[in-house]
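# Got a predicted structure plus its sequence, pasted below:
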Amino acid sequence: MAPNDSAETNGEATGTVVGRRKAARYIVPVAVAGVAAATIGLVPALASSGDPELPKITAQELIEKIAASDEEQLSGTVKVSTDLGIPSLGGLADSFAQGATGTDKGNGASSAAPEAKLMELASGTHTLRVAADGPDKQRLSILGEASEYSIVHNGDDVWAYDSKSNEAYHAQAEQSDRAAGKAKEHKAPGGVPATPKELAEEALAAAGDTTSVTVDGTAQVAGRDAYQLLIKPKQSGSTIGSIRVAVDAENGVPLKFTLSPSSGGKAAIDAGFTKVDFDKPDASSFAFTPPKGAKVTEAEELQAEAEKNAKADKVPEDLAALEDFKGLNVIGEGWNAVAVIDTPGGEGLAGLPTEGSGSGDVPEGAMQFLDALGDKVTGDFGSGTVFKTRLVNALVTDDGKVYVGAVTKDALVKAANTAK
């Protein structure tokens, strides 16, 4: 192993390269339950086949190498492992997606819609195939035992296809995003980070002066030599123990991303290539035509159906408003930042309508899921329930406030007490 410089940086050094320090360090959930799915990460750690000897490099230089990487073409196989300490979301994914959009199978929802399928990546282990050819062509396929789910972005079109149900979903790519250069981040179709590069960019964008960034040795991933960048919070109270990113020594592309919780044990998010090729993918990778007999649903149809249901009070306006939080009040900074949200009607979880109640469409299964995760707590703020995962926790108070962040239960209670 080469004796790499383990140079610690502060937020100023990191921010000069990444320039996105205001990126969220947590993701606010829809109806609280979304905290689990929102921490989707892709691709597990791969067994190292030896630590290569590489020239010395500082943390700052390695961050600059990531930022300067201009690889726009790649293909490969990625393995995803996510362990947030929650039950599998497979059976509830459709329910959460339908609750958020106001649709169900009887109202024209498609099993191929990304909102439902990508949520399944929030737990378990998955094998993916990925390909990219510039900002306008990407493909992500989730491989099942006897089925495959694919999302294909090619120019103005985004297609998704579920071979198990023989259903397809079609949407128009956002012209404004491509014009603004956002597609150059190589986000997978559907908006979910699909490669270690995307996950690494999110982590570096969130780094500030509360963060230690060092080079911690070398590794070999998918047959390629890599440096290991280690990102750790300096503060106590975070559920995140460390983030390790294996960076291709030649081209600066992150090859593996591993997020370990402060509580110990196996990684919460472990993402890495098993195979990777930086040559131009074949054009056929981005061609898609719905198979004969496939049911095709247009995104515009789902949107129209959701708006129709909202007007019919199937999705209350205050619940629908949870989809777009703006001007959040944030307590604390860095890794200990906690967002404060007012729940609809100020009634806490008790005020959320459930199926069969006559006032809303939050699935009963989702509510049972929440109840199973909860711990009752009290403090100067009053009383409430903490919903815990290994990564993102949320405190819902009885007077209708939600405190959410990648912090421990004690840190949430402290934040709630501080707010009072």
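Sure, I can see it. Numbering: from 1, shown residues only.
# From now on I want contacts and neighbour counts done on CA atoms only, so please keep to that.
Fine.
# Contacts for stretch 301-308 next, please.
101-103, 107-109 (C-alpha atoms under 8 Å, 6 or more residues apart in numbering).
# repeat that with 10 Å
The contact list for stretch 301-308, computed with C-alpha atoms under 10 Å, 6 or more residues apart in numbering, reads 98, 100-104, 107-110, 113, 169-171, 299-300, 309-315.
# Give me the buried subset of the residues you listed.
Neighbour counting over the contacts of stretch 301-308 (16 or more other C-alpha atoms under 10 Å) leaves 98, 100-104, 109-110, 113, 169-171, 299, 309-310, 314-315 as the buried ones.
# Name the residues that touch the one helix or strand residue 63 maps to?
Assigned by DSSP states H and E, residue 63 falls within helix 59-68. If you take C-alpha under 10 Å, 6+ apart as the criterion, helix 59-68 is touched by 4-10, 13-14, 16-18, 58, 197, 200-201, 204, 212-216, 227-231, 247-254.
# Name the residues of it that are buried.
Counting neighbours by 16+ other C-alpha under 10 Å, the buried set in helix 59-68 is 59-60, 62-66.
# for stretch 134-153, same thing?
Within stretch 134-153, the residues scored as buried using 16+ other C-alpha under 10 Å are 134-142, 149-153.
# Off-centre distance for it?
17 Å (C-alpha atoms, centre = their mean, to the nearest Å).
# among the contacts of helix 59-68, which are in strands?
Among the contacts of helix 59-68, the members falling in strands (DSSP state E) are 212-216, 227-231, 247-248, 254.
# which of the residues you listed tops the neighbour count?
Ranked by neighbour count (other C-alpha atoms under 10 Å), these have residue 227 at the top, with 32 neighbours.
# Helix, strand or coil: sort out the nearest residue to that residue once chain neighbours are set aside for me.
Closest residue to residue 227 apart from its sequence neighbours, by C-alpha to C-alpha, 6 or more residues apart in numbering: residue 218 at 4.4 Å. Three-state assignment for residue 218 (DSSP: H, G, I helix; E, B strand; the rest coil): strand.
# and here's the other structure:
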Amino acid sequence: MAPYESDDAVDAVQGDVARDEDRHAGRRKAARYAVPVAVVGVAAATIGLVPALAASGDPDLPKITAQQLIEKIAKSDVQQLSGTVRVSTDLGLPDLGGLENNLASGATKGSAGGSSADPQSQLSTLVTGTHTLRVAADGPQRQKLSLLQSGSEYSLIHDGKDVWGYDSKSDEVYHGTSADSGKDHRAEPPATPKDFADQALKSVDDTTSVTVDGTEQVAGRDAYKLLIKPRQSGTTVGAISIAVDAKTGMPLKFTLTPKSGGAAVLDVGFTQVSFARPAGSTFAFTPPKGAKVTEQKADSAARKHAPEPGEGFGKGMPGEGFGKGMNAANVLGKGWTSIATFDTGAKGGLPTGGSKAGDLGGFLGSLGDKVSGKFGKGTVFSTRLVNALITDDGKVYAGAVTKAALVKAADAGK
């Protein structure tokens, strides 16, 4: 049976979720793995009322509507877990021979005292390829994430006020405290299915279709599949599928596929998970003897401008969340076709000529497509999801939209 959509669900979701939120808000606010309040903003969306039936071979679970499944996610209060997560990212970026990672690492080292154990340096590698992570959590004050690499491992541990990063390859240690930013410092970046599901659900509004798309098993657990599809034309997003644990309501898998088809742009899922409390020793860390330890200064520029959990890689979700994650950017449009725009102040577009800057500009220009319109001329840089137009007069237009949408926005801005 295929689900159908109806606007009748709107009022019901608003009332029911508001009452549930009043009862659970205090407890969920303190829990690291509780769904943010913004998730229940999906009340304005068009939600499927009739549940889909499980396909042959999938778990035979009780019927549930999209409204009920979203409420189940919002009520989920998982605070203890451990498991293995597989992260695959395929944005269709050109192979730069590791140059992009070296640039990101170099920028971070320059601002954080040169430590290869700095989280921003290590976790930038998640933007491309396939990676295996081990994760563990015991409430909002204790988390651990380990990035397994060839012959080495990088671990990020949050234990109370201490935040430790350890790179076994270089034998370097990064140490900071939650007081560095004056906020609740969380060790783990947005790298679990729940992190991405939260961002996707924040983007759901009346430009979106939300339905239940059957059931499946993830990491040996029965799950419902929530399907999110943009209703707007002009976006590069095809669909988002979220596998929701039938028992706990926690997202176990997140898959984003582009409208162009092919492999998923982002596929994040548990391959193994347990909701038992991890051993306390999991979060204990003492720098190995002889390791180089870099202390993060509380007033460092790097910390002041460090992204909040969920920003950057995680907050680069399509929809309005994309625009909100960019500093000093205005957002044009709404929903999945929203475009972030800002002025770099750099006239003349990409540098050209014989200088090193010119050589770099020529190289970058070769990766993009030249376009023109009422706005003048510019270059569009494309991935399988996010596209960006840099005009010759220094303006930038970016979003999970087509090249034509960017040109149209630039023309209107002119």
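Okay, I see it. As the structure is a computational prediction, the values presented were derived from the model and not from experiment.
# Just give the TM-score of the two.
After superposition, the two chains reach a TM-score of 0.78 (TM-score structural alignment, normalised by the length of structure 2), with 358 aligned residues with a C-alpha RMSD of 3.2 Å.
# on that earlier part again, ok, so of the ones in strands among the contacts of helix 59-68 of structure 1, who is nearest residue 277 of structure 1?
Ranked by distance to residue 277 of structure 1 (C-alpha to C-alpha), these are led by residue 248 at 12.1 Å.
# how close does the helix holding residue 63 of structure 1 sit to structure 2?
Superposed on structure 2, helix 59-68 of structure 1 shows a mean distance to its aligned partners of 0.5 Å (mean C-alpha distance after the TM-score superposition for structure 1).
# corresponding residues in structure 2 for that helix?
Mapped onto structure 2 using TM-score structural alignment, helix 59-68 of structure 1 spans residues 66-75.
# next one: stretch 377-390 of structure 1
Mapping stretch 377-390 of structure 1 onto structure 2 (TM-score structural alignment) gives residues 371-384.
# List the buried residues for the matching stretch?
371, 375, 377-384.
# Mind telling me the two of those residues farthest from one another?
Farthest pair in those, by C-alpha to C-alpha: 375 and 384, 24.6 Å.
# one step back: spatially, which two of the ones in strands among the contacts of helix 59-68 of structure 1 are the most separated?
212 and 248 (20.8 Å).
# sorry, back to before: what is the subsequent helix or strand relative to the helix holding residue 63 of structure 1?
Heading C-terminal from helix 59-68 of structure 1 (DSSP H and E), you reach strand 73-82.
# so how much does that next one differ from structure 2 once superposed?
Mean for strand 73-82 of structure 1 is 0.5 Å (mean C-alpha distance after the TM-score superposition for structure 1).
# So which of the buried residues of stretch 134-153 of structure 1 are in strands?
Per DSSP E, those map to strands at 137-142, 149-153.
# Map residue 92 of structure 2 onto structure 1.
So, by TM-score structural alignment, residue 92 of structure 2 is matched to residue 85.
# SS state for its match?
Applying three-state DSSP: residue 85 of structure 1 is coil.
# looking at it, it is touching residue 268, isn't it?
Yes: applying C-alpha atoms under 10 Å, one finds residue 85 of structure 1 in contact with residue 268, separated by 8.1 Å.
# out of the two, which sits in the more crowded spot?
The neighbour comparison of residue 85 of structure 1 against residue 268 (other C-alpha under 10 Å) goes to residue 268, with 24 against 14.
# ok, the more buried one to residue 82 of structure 1 distance?
Distance from residue 268 of structure 1 to residue 82 of structure 1, counting by C-alpha to C-alpha, to the nearest Å: 6 Å.
# Check residue 172 of structure 1 too.
30 Å.
# Which of the two has more residues huddled nearby?
Neighbour count, other C-alpha under 10 Å: between residue 172 of structure 1 and residue 82, residue 82 has more, with 25 against 15.
# Is it correct that the more buried one is in contact with residue 257?
No: taking contacts as C-alpha under 10 Å, residue 82 of structure 1 lies outside contact range of residue 257: 11.6 Å.
# residue range for stretch 235-247 of structure 1 in structure 2?
Going by TM-score structural alignment, stretch 235-247 of structure 1 sits over residues 232-244 in structure 2.
# OK, contacts around residue 236 of structure 2?
230, 257-261, 318, 336-337, 383-387, 399-403.
# Buried subset of those as a ChimeraX selection?
To isolate the buried ones among these in ChimeraX, judged by 16+ other C-alpha under 10 Å, type:
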select :230,257,258,318,336,337,383,384,385,386,387,399,400,401,402,403
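# Now go through the contacts of residue 236 of structure 2 and say which are in helices.
Those of the contacts of residue 236 of structure 2 mapping onto helices are residue 403, per DSSP state H.
# can you pull the buried residues of the match of stretch 235-247 of structure 1?
So, applying 16+ other C-alpha under 10 Å, buried residues of stretch 232-244 of structure 2: 234-244.
# what helices or strands is the helix or strand harbouring residue 406 of structure 2 leaning on?
Using DSSP H and E, the element containing residue 406 of structure 2 is helix 403-413. Judged by 3 or more C-alpha pairs under 10 Å, 6 or more residues apart in numbering; DSSP states H and E, the packing partners of helix 403-413 of structure 2 are strand 339-343, strand 369-373, strand 376-382, strand 387-391, strand 395-399.
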